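[1] structure for this input, please:
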Amino acid sequence: MTEPSATFLLFGATGDLARRMIFPSLYNLLSDGLLPDDFLIVASGRSDMDDEAFRKEVDAALRQFLPADRYDGDVAARFVALIGYQPVDAGNADQFAKLAERIDGRLERGLSVYLSTPPSLFAPTAQGLSEAGLITPHTRIAMEKPIGKDLASSKIVNDGIGALFVEEQIFRVDHYLGKETVQNLLALRFGNVMFEPLWNTTAIDHVQITVGETVGLEGRVSYYDGVGALRDMVQNHMLQILSIIAMEPPARMDPTAVRDEKVKALRSLRPMTAETVKHLSVRGQYTPGAVGGQIVTGYADELGQPSDTETFVALKAYIDNWRWQGVPFYLRTGKRMPARQSEIVIQFKPVRHSIFGRDGQHGAGGTGLEPNTLVIRLQPEEYIRLQIMTKRPGLERQVQLEEVTLDVSLTAAFAGQRRRIAYERLILDLLAGDQTLFVRRDEVEAQWAWIDSIIDGWREANVKPAAYSSGNWGPSSAIALIERDGASWHD
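    Below is the predicted model:
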């Protein structure tokens, strides 16, 4: 499976993800000459239309979602000419047979199937592909999250796909792994001699991971209610980030070595209980407020009825292994936050002995000695900042220290290079058969095992979401979660 797939089959091609991300990503890959020769895109949806009508829809999506300077009419014309549309309903053997006709004679050169559909359609779609003769050793299949809603249902989804594909053919998508800055975590840790020796309980006080969204339900009512922030964001995106931060150094940069170490970290997460969720977790739900100067309604108002679904969650997690024993990992994510931001904060411990005075203070003026902090911003800006102590210029006899920032803006450092859509990287790797940035079955199940312990604990302890006004960083109990340990959230 070393040759790139020559055919890309997309299910859910009329959906929002396809229009916003997948087609623009494929367009960019074509524009940069990164797609294989004689490439074919077969788009499938439930709507009945011909090739030309669908190509017009794709062109309209490119005009809407590509930056103005990226859209080129000639490239767009070449791109849409690669696309054929075939309506297919899961379970309709005749339509799958017609789909197979569109791909006839191309299977030996590789077929990459992308399921941008609800998980309930994963197994029926795979079964339809099998019956139509479209699954061969040269076929790969990619699945969008969620892979189930708990450990039991994720096993059913994985079993359904696993009955027809071997694990080396299955690509579970978490788009956060396609982000440049997330991949940069690997480079930061394992490509620089100064960080890895300090990346453990000896030097690190705690770790924070924040993923804040300013939006509310945004048309996702049918999906989001009953799912909530824990399943929607923590189970996948945040635990993938945590696993990259916490993993042991892999022997080499290949899919097996990297994912072996990630799953070890995930399996080391300390499960929660009905007792520990009371002081290690916070659930919240947004009420009316203001975000970005705009008045917004509460979750229940948007939903049209009361609900116990959390739109915010904060967690204090522990990884029980030699590297991280005793180091808390604080996670928080929510909707209707004051800002859209995703970032990681590595808070180092204070120097063991301050020569500038006890507890970093020297005389009445004090020196303001602060522990070093590493901030890795994933979005909306992308940067890495290291806060260090330096002497304030002056002739004072008592040394006055001041915190300064070593700032690496990835946007500025690589100003000549276009910042790519995360899906560009993932689609390119899918076509090439590289699974490094995709999630393995045992990773998914380790993630769900920990999430299930929290959900079960909430249920047993009857933990309900606390209200927080839109435009705030969650309930006040989320602040207490970290401040009772003598730390504070990096806002």
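
[2] all contacts plus neighbour counts: C-alpha atoms, from now on.
    Fine.

[3] isn't residue 317 up against residue 266?
    No. With contact defined as CA atoms under 8 Å, residue 317 does not reach residue 266; the gap is 11.0 Å.

[4] which of those two has more neighbours?
    Higher neighbour count among residue 317 and residue 266: residue 266, with 27 against 19, using other CA atoms under 10 Å.

[5] so that one: helix, strand or coil?
    Classification of residue 266 using DSSP: H, G, I helix; E, B strand; the rest coil returns helix.

[6] before we move on, what about residue 146?
    coil.

[7] how much space between it and residue 48?
    27 Å (CA to CA, to the nearest Å).

[8] quick one: which of those two has more around it?
    residue 146 (20 against 12).

[9] quick one, what contacts the more buried one?
    119, 232 (CA atoms under 8 Å, 6 or more residues apart in numbering).

[10] now it: how far from residue 159?
    Applying CA to CA to residue 146 and residue 159 gives a distance of 15 Å.

[11] next: residue 236.
    With CA to CA as the criterion, residue 236 and residue 159 are 19 Å apart.

[12] who has more neighbours out of these two?
    residue 236 (24 against 14).

[13] what about that one, distance to residue 121?
    For residue 236 relative to residue 121 (CA to CA), the value is 20 Å.

[14] then residue 95?
    Distance from residue 95 to residue 121, by CA to CA: 15 Å.

[15] so who does residue 251 touch?
    Counting by CA under 8 Å, 6+ apart, residue 251 has contacts 257-258.

[16] if we go to 10 Å?
    257-258, 261 (CA atoms under 10 Å, 6 or more residues apart in numbering).

[17] with residue 346 instead?
    Residue 346 touches 199, 204-209, 245, 329, 372-376, 386, counting by CA under 10 Å, 6+ apart.

[18] and of those, the nearest to residue 411?
    residue 376 (13.1 Å; CA to CA).

[19] touching, that closest one and residue 343? I think so.
    Yes. Between residue 376 and residue 343 there is a contact under CA atoms under 10 Å: 5.5 Å.

[20] what is in contact with those two at once?
    With CA under 10 Å, 6+ apart as the test, residue 376 and residue 343 both reach 181-182, 209, 382-384.

[21] quick one: which of these sit in strands?
    Secondary structure from DSSP state E places 209, 383-384 of these in strands.

[22] reformat those residues as TSV; add neighbour count.
    Below are these laid out as TSV (neighbours: other CA atoms under 10 Å):
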residue	neighbour count
209	25
383	19
384	23
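
[23] can you tell me the SS state at the closest residue to residue 48 other than its chain neighbours?
    The shortest distance from residue 48 to any non-neighbouring residue, by CA to CA, 6 or more residues apart in numbering, is to residue 87 (5.7 Å). Look at residue 87: counting by three-state DSSP, its state is coil.

[24] tell me which two of the contacts of residue 346 sit farthest apart.
    329 and 386 (18.9 Å).

[25] which of these two has more neighbours?
    residue 329 (21 against 16).

[26] alongside the first, I'd like the structure of this one:
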Amino acid sequence: MLNTSFEPVDFVLFGTAGDLARRKLLPSLYELEKANLMHAESKIIGVARNESSLTEYQDMVKENIEKFTKEAICPETWSRFCAKLEYLQVNMKEPEDYKGFLSHVDDSRIMVCYFATPPAIFGDICRGLHSANIIDETVRVVLEKPIGNDLETSKAINDEVAEYFNENQIYRIDHYLGKETVLNLIALRFANSIFATNWDHNCIDHVQISVAESVGIEGRWGYFDDAGQMRDMVQNHLLQVLSLVAMEPPTTLDADSIRDEKLKVLKALRPINQSNYQQSTVRGQYIGGFVNGVEVPGYLDEPDANERSRTETFVAIKAEIDNWRWAGVPFYLRTGKRMPAKTSEVVIYFKRQPHNLFGDSFANLPPNKLVIRLQPDEGVEVTVMNKVPGLTTSGSMDLQKSYLNLSFSEAFQGERIADAYEKLLLEVMLGNQALFVRRDEVEQAWSWVDSIIDAWNNSNEPPEQYQAGTWGPVNSIGLLAKEGRAWYQSKAVK
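    Have a look, this model is predicted:
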């Protein structure tokens, strides 16, 4: 039975021939169809500038669904999905071309416009839609990151979109907010008193948020060298996760209640600038090495590289939140390319016991840890100390670390974990903004990040080199070691 529980949608995918659409968006829409979560009368209108027949477009979509879902197409699902597909050739900078939309969209239905294009043409698309007279209060727009290259350009892009759309129509997407384990953070914190009552400076020693990538630039030199790891990863993904870990309980689960609390965290981040960046940040750039046993080139040896580039491919930051809950609790952020494994993890280190009764087993009792794995193998686990079973004549009690698996993948075995984009696309069609980023959040994050980048640029110091296949520059280890701490050793590395 087909889903008719919500309104039909005209889903307009700008940049439908691009990498993001082919890898993520079209396969995610297919999975929603497969799960019976797309209205029977919804349409998917692919928009690109190249000429293509509908049959050619349908074949391209099918090929990429098979390629990126890595599953055989379900004939019944494909028949329904294929019938929803339409294609429109548009030069997105030419307002006249948008008149073609009039024969594809129905002004009595909700229209979702997904801008999977460079942000530089967001304004052009808005003007084109306006010129075709198809914008009203029911239209929703989804903006892909990065929204700008700094605070100034972010404001300019947001201003262009705001000329035509109200804030409640704009969905700024960060796919990390659609990951099940990120969503589970809210449930872990606020539905369980064991965590809710111990989630502050009285019980937590520090927090680590790491996003490691084993890949290099993957042919994106031009984009990445302008952005760098700070703009590409910290400004959005890491700061969004940090704000969810650190936020106060929202009054409700509605969109603005959650986003209000996240914004308070971003505003409370202690500024890092010329006066303290050396104590609080480390940036690096990878040189040649080996990843998973394969020799890889250094950043400056990648195709099309500028050998004088000082763009960072690694960032480590000691961030501090100046409020009552988190006073004295550092948040260590780390992200880099060409690292030993692809992994994203949040690790909450609880404070050690004030007195050790078990010195015969552990001279220093290790702290309890809550590990939230975002990728790979999404899950949650707690490290605790247990007695070793068995008899002893020593009179002492032997302890060992144990790992309690709190993962929903264990609790709900056999159930498929949806891709983050599936969740977010469904939320757009339902009109729920809770998992999307509000304009003031984006601009507050840029303000904090810009200060760090300015300090780096003013110092004129090059990034520290680190070998591909390692966990980053030596000084990133020192960032924690000088305070008696160490980076968590990810289980993703065999």
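
[27] I'd like the contacts of residue 251 of structure 1 written out as CSV, with neighbour count and distance to residue 227 of structure 1 added.
    Converted to CSV, those look like this (neighbours: other CA atoms under 10 Å; distance: CA to CA, whole Å):
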residue, neighbour count, distance to residue 227 of structure 1
257, 14, 32
258, 21, 29
261, 18, 29
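
[28] and the residues you listed, which of them are in helices?
    Mapping the contacts of residue 251 of structure 1 onto helices (DSSP state H) picks out 257-258, 261.

[29] which one of those residues is nearest residue 64 of structure 1?
    Closest to residue 64 of structure 1, out of all of these and judged by CA to CA, is residue 258, at 37.0 Å.

[30] so what's that closest one up against?
    186, 244, 247-252, 435-437.

[31] any idea how far it is from residue 198 of structure 1?
    Distance from residue 258 of structure 1 to residue 198 of structure 1, by CA to CA: 20 Å.

[32] and if you look at residue 256 of structure 1?
    Residue 256 of structure 1 is 25 Å from residue 198 of structure 1, by CA to CA.

[33] quick one on the thing from earlier: make JSON lines out of the shared contacts of residue 376 and residue 343 of structure 1 and add distance to residue 291 of structure 1.
    Converted to JSON lines, these look like this (distance: CA to CA, whole Å):
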{"residue": "181", "distance to residue 291 of structure 1": "26"}
{"residue": "182", "distance to residue 291 of structure 1": "27"}
{"residue": "209", "distance to residue 291 of structure 1": "21"}
{"residue": "382", "distance to residue 291 of structure 1": "22"}
{"residue": "383", "distance to residue 291 of structure 1": "24"}
{"residue": "384", "distance to residue 291 of structure 1": "27"}
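
[34] verify the contact between the residue nearest to residue 48 of structure 1 and residue 97 for me.
    No. In this structure residue 87 of structure 1 lies outside contact range of residue 97 using CA under 10 Å: 11.2 Å.

[35] counterpart of residue 476 of structure 1 over in structure 2?
    When structure 2 is aligned by TM-score structural alignment, the residue opposite residue 476 of structure 1 is residue 474.

[36] for burial, what's the neighbour tally of its match?
    Neighbours around residue 474 of structure 2, by other CA under 10 Å: 14.

[37] can I assume it is in contact with residue 282?
    Yes. At 9.3 Å, residue 474 of structure 2 and residue 282 qualify as touching, with contact defined as CA under 10 Å.

[38] quick check: neighbours shared by these two?
    Residues touching both residue 474 of structure 2 and residue 282 (CA under 10 Å, 6+ apart): residue 464.

[39] which part of structure 1 matches the biggest helix by length in structure 2?
    Criterion DSSP H: the longest helix present in structure 2 is helix 439-459. Following TM-score structural alignment, the aligned partner range for helix 439-459 of structure 2 in structure 1 is 441-461.

[40] quick check: buried residues in that stretch?
    Using 16 or more other CA atoms under 10 Å as the test for burial, stretch 441-461 of structure 1 gives 441-455, 457-458.

[41] pretty sure residue 188 of structure 2 sits in a helix.
    Yes. Judged by three-state DSSP, residue 188 of structure 2 forms part of a helix.

[42] map residue 43 of structure 2 onto structure 1.
    So residue 43 of structure 2 corresponds to residue 40, using TM-score structural alignment.

[43] show me the contacts for the residue nearest to its match when sequence neighbours are not counted.
    Sequence neighbours aside, residue 7 is the residue nearest to residue 40 of structure 1 in space, at 4.8 Å (criterion: CA to CA, 6+ apart). Residue 7 of structure 1 is in contact with 36, 38-42, 82, 103, 106-107, 109-113, 139, 431, counting by CA under 10 Å, 6+ apart.

[44] quickly find the element holding the corresponding residue of structure 2 for residue 7 of structure 1.
    Using TM-score structural alignment, the partner of residue 7 of structure 1 in structure 2 is residue 10. Under the criterion of DSSP states H and E, residue 10 of structure 2 resides in strand 9-14.

[45] that strand vs structure 1, average offset?
    Here the mean offset of strand 9-14 of structure 2 against structure 1 after fitting is 0.6 Å, by mean CA distance after the TM-score superposition for structure 1.

[46] geometric centre of structure 2: which residue is closest?
    Nearest to the geometric centre of structure 2 sits residue 176, at 2.8 Å (CA atoms, centre = their mean).

[47] okay, now the closest residue to that one other than its chain neighbours: neighbour count?
    Counting by CA to CA, 6+ apart, residue 176 of structure 2 lies nearest to residue 237, which is 6.2 Å off, once chain neighbours are set aside. Residues near residue 237 of structure 2, counting by other CA under 10 Å, number 16.

[48] and residue 237 of structure 2, what is it in contact with?
    Here residue 237 of structure 2 is in contact with 174-177, 211, 231 (CA under 10 Å, 6+ apart).

[49] determine which two of those are furthest apart.
    Going by CA to CA, the pair spanning those furthest: 177 and 231, at 17.4 Å.

[50] ok, the residue nearest to the centre of structure 2 to residue 423 of structure 2 distance?
    11 Å.

[51] now do residue 364 of structure 2
    43 Å.

[52] of those two, which one has the most company?
    Comparing residue 364 of structure 2 with residue 423 by other CA under 10 Å, the one with more neighbours is residue 423, at 19 against 13.
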